[in-house]
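Visitor: Test case, fold it:
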Amino acid sequence: MSRPEPGIVAETFDCVVVGGGPSGSTAARHLAQQGRTVLLLDRQGRIKPCGGAIPPRLIKDFDIPDGLICAKANEARMIAPSDRRVLMPIEGGYVGMVNREAFDEWLRARAESAGAQRRTGTFDRIEREADGSALVVYRPAGAAKDDPAITVRARTIIGADGARSNVAAQAVKGADKQRYVFAYHEIIKAPAAGAADFEPRRCDVWYQGKLSPDFYAWIFPHGDTASIGVGSMQKGFSLRTAVTALRQVAGLTDCETVRTEGAPIPLKPMKRWDNGRDVVLAGDAAGVVAPASGEGIYYAMEGGRLAAEAVEATLSTGRAKALTQARKRFMKAHGKVFMVLGIMQHFWYRSDKRRERFVGLCDDPDIQELTWQAYMNKELVRAKPAAHARIFLKDMGQLLGLRAA
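Guide: Okay, the predicted model is just below:
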């Protein structure tokens, strides 16, 4: 495909999608399938630090082939500050693990196959023509520093350019008020069987203040590799030092490091996702990472789909108000889950004493069953009132210190 001539507005797209991660690629594919002209603009060589866990709901809803799943975890292990270890087996199911480098590229290629034009470059700014129409200015990959930027006309724009989104900063009110957890992980070559405290079908989650004062650390299997990471929003806390310590305690120090990555992760959905005109956000740019768990891939792809549907409605009707439907529909479906997880993170992650009690709760069969059901299906479980009542009583006992952890 020939590159557009710099400095000349030669192309018009129904939608320019800025960001080629799971949310942007999903949005671009959806709109292209509706016959819309779509430009998918993605930065070169960007891989987000991510444990790579995807639930069965995502695999089903977004037609993910089995070949992209590099590992299938059938249990999680929670490690308390006291080093108490609680296993949470997944009965009759699994958590799919993906390598973001391969997974994201496959999603971009699928969007291109659906008809989206795909280009590699860096978004620079949104400009306005005399009639108010949006112009997206970007610098193509490989361009010299003094080369002119490329400008395209966009009837609509989806900002899916991650946390600290440049699209959001320029177009959506309140973007500057977003708060973040900072995440860092190291991808290593997986150890041989029995060579370390590592199982290729188990996700380890470490709730220890020395590894993270306000979030958690993890070791997730990725087939031939593994992700070892940590998150925290505490300034001055060394994420790299924490990962080094985790590798040492798990016997993974000598494993070869394949690559390292770090990035901010938003703490909660933004209050507004659109500019009331022609821009809507999706994925991390909109803040859709689940509190407490840090899970984001499913919510990013769901948000991308909803953003695309809102854009399609706007293009079809000419009513910019339709853009608000992306956030409204997302929060209606997932807002309660985010609220519950936010309360959990605020309360349980505040001290090692509370983390100890939290891991104690994870040893309860009722909690394990409902936790996995909610995770797998991406909704709160309402069908078992007796189990919820038992969990409430146990939770209160832990809060008041009346039950042993």
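Visitor: Going by C-alpha atoms from here, please, whenever you check contacts or count neighbours.
Guide: Noted.
Visitor: got the buried residues for the top strand by length along the chain?
Guide: Among the elements of the chain assigned as strand by DSSP state E, the one spanning the most residues is strand 117-128. Using 16 or more other Cα atoms under 10 Å as the test for burial, strand 117-128 gives 117-123, 126.
Visitor: Second input sequence below; structure requested for side-by-side comparison:
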Amino acid sequence: MSHSSGKETFDVVIVGGGPAGATAANDLARRGHHVLLLDRAGRIKPCGGAIPPRLIAEFEIPGHLLVARISAARMVSPSNKDVDMPIDGGFVGMVDREHFDEWLRTRAVEGGAIRRTGTFSALTREADGTAVVSYERRLDDGRLQQNSVRARAVIGADGAVSAVARRCIPAASEMRYVFAYHEIIRSPAPHHPVFDATRCDVVYRGQLSPDFYSWVFPHGPTTSIGTGSACKGFSLRGSVAEFRKAAALDDLETIRREGAPIPLKPLSRWDNGRDVVLAGDASGVVAPASGEGIYYAMAGGRAAADAVALFLKTGNAAALASARRSFMRQHGAVFFILGLMQRYWYLNDARRERFVAICRDKDVQQLTWDAYMNKALVRAKPLSHVRIFFKNIAHLTGLARAA
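Guide: You can find the predicted model right below:
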């Protein structure tokens, strides 16, 4: 579709082709909207790659994308005490972001979206107020080509340090981050002394991460080993090197290294009140305490798509605010509870020792997995909640020994 200015016109331009952007593009294109999905080439986000059953069902993910099925998690305390948390009768799927994200983008194109490789550079306006999205494309000869298209609406799904958010949404200045770094390594051979291909390890140890955690997440033939921290100057690379040595994984081939900021809290506003709305990491929707983001990115992408579809239908810019409202109505309570947990339990190693001790409790394990798998706080078991409340109080006050 062209305009008298000669520029192509789209109903929606989506900046960023990760899970949030690709989901929004797929949803809108399949509703018959003219969609441009603009994605930078070759960017793979550092990510453990865990997806819960609810995501697999809700977003119709085929089984061939699962490179591993995890049946347990192991929590390791600062003093090296470990607690196994088996998943009764279920599993967590593991995906390789390189292939998973590409599959999502391809699905959007099959649904009717137009996909282009390029880097967002500016959002300006024509005389009638229509948004003009400018982006750069690298040509085969290495030169940069400047391009621009018109957009009735724009979805910024371009990551935690979102260029769209910084230019269009004043609330973006609130964003706070944990920095994550991981190394994708060749998975060890079977019968490794400490590695289990069906288990995720979560390690709480101050020298590896003073304020977050470190992890070993198996992905079938490869494994992610990494750490996160919000402490400036803390050496994430040094921590992962030390961690690999301690886990007897230091002699395995390193396939790639990746680092990125991960947001700590959803922004207070996701839209500009006119024609731009955010989704995924750009809006801050990564679960506190766990750092889980793929499900929430895709849920946020769907919420943004619904809001934009309503805006395109009614012309009422107030519809854009419904993206955040509907997301927080579904997930705000979980984010609030996890935020409290992170602020309290991750403060120092003494508290993290007690936190891992709590995870020994069968009620805690059951409710943790129920909440993770189904993405909701489980209300069906009030007695379990009461028991956990009193156990938590005991741990908080030191009445329960961190055994």
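Visitor: Would you mind reporting the TM-score between them?
Guide: For this chain pair, the superposition-based TM-score is 0.98 by TM-score structural alignment, normalised by the length of structure 2; 400 aligned residues with a Cα RMSD of 1.3 Å.
Visitor: between the buried residues of strand 117-128 of structure 1, which is nearest residue 375 of structure 1?
Guide: In terms of Cα to Cα, no member of those lies closer to residue 375 of structure 1 than residue 118, at 32.7 Å.
Visitor: Residue 14 of structure 2 corresponds to which position in structure 1?
Guide: Under the alignment (TM-score structural alignment), residue 14 of structure 2 pairs with residue 17 of structure 1.
Visitor: who does the host helix or strand of that match touch, helix- and strand-wise?
Guide: Taking DSSP states H and E as the definition, residue 17 of structure 1 sits inside strand 12-18. Other helices and strands packing on strand 12-18 of structure 1, by 3 or more Cα pairs under 8 Å, 6 or more residues apart in numbering; DSSP states H and E, are helix 22-33, strand 38-42, strand 150-159.
Visitor: residues in structure 2 aligned with stretch 111-129 of structure 1?
Guide: Residues 108-126 of structure 2 are matched to stretch 111-129 of structure 1 when aligned by TM-score structural alignment.
Visitor: Remind me what the longest helix that structure 2 contains packs against, helices and strands.
Guide: As far as residue count goes, and with DSSP state H defining each element, the longest helix of structure 2 is helix 322-345. Of the remaining helices and strands, those touching helix 322-345 of structure 2 by 3+ Cα pairs under 8 Å, 6+ apart are helix 294-314, helix 349-358.
Visitor: Tell me how far the one residue sitting closest to the centre of structure 1 lies from residue 46 of structure 1.
Guide: Among the residues of structure 1, the smallest C-alpha distance to the mean C-alpha position (Cα atoms, centre = their mean) belongs to residue 296, namely 2.4 Å. Going from residue 296 of structure 1 to residue 46 of structure 1 by Cα to Cα, to the nearest Å gives 17 Å.
Visitor: Mean deviation, the strand holding residue 17 of structure 1 versus structure 2?
Guide: Compared with structure 2 after the fit, strand 12-18 of structure 1 shows a mean deviation of 0.2 Å (mean Cα distance after the TM-score superposition for structure 1).
Visitor: quick one, that strand and strand 117-128 angle?
Guide: 100 degrees (axes from the mean of the first three to the mean of the last three Cα atoms, to 10 degrees).
Visitor: For whatever helix or strand residue 96 of structure 1 lives in, grab the matching residue range in structure 2.
Guide: Assigning secondary structure by DSSP H and E places residue 96 of structure 1 in strand 95-97. Aligning strand 95-97 of structure 1 against structure 2 (TM-score structural alignment) gives residues 92-94.
Visitor: cool, and stretch 256-275 of structure 1?
Guide: Stretch 256-275 of structure 1 corresponds to residues 253-272 of structure 2 when matched by TM-score structural alignment.
Visitor: how long is the matching stretch end to end?
Guide: Between the opening and closing residues of stretch 253-272 of structure 2 there is a gap of 46 Å (Cα to Cα).
Visitor: ok, now stretch 81-101 of structure 1?
Guide: The straight-line separation of the ends of stretch 81-101 of structure 1 (Cα to Cα) is 33 Å.
Visitor: before we move on, what about stretch 358-367 of structure 1?
Guide: Distance between the boundary residues of stretch 358-367 of structure 1 (Cα to Cα) amounts to 11 Å.
Visitor: residues in contact with that stretch?
Guide: 78-80, 86-88, 207, 348, 368, 387, 390-391, 394-395, 398, 404-405 (Cα atoms under 8 Å, 6 or more residues apart in numbering).
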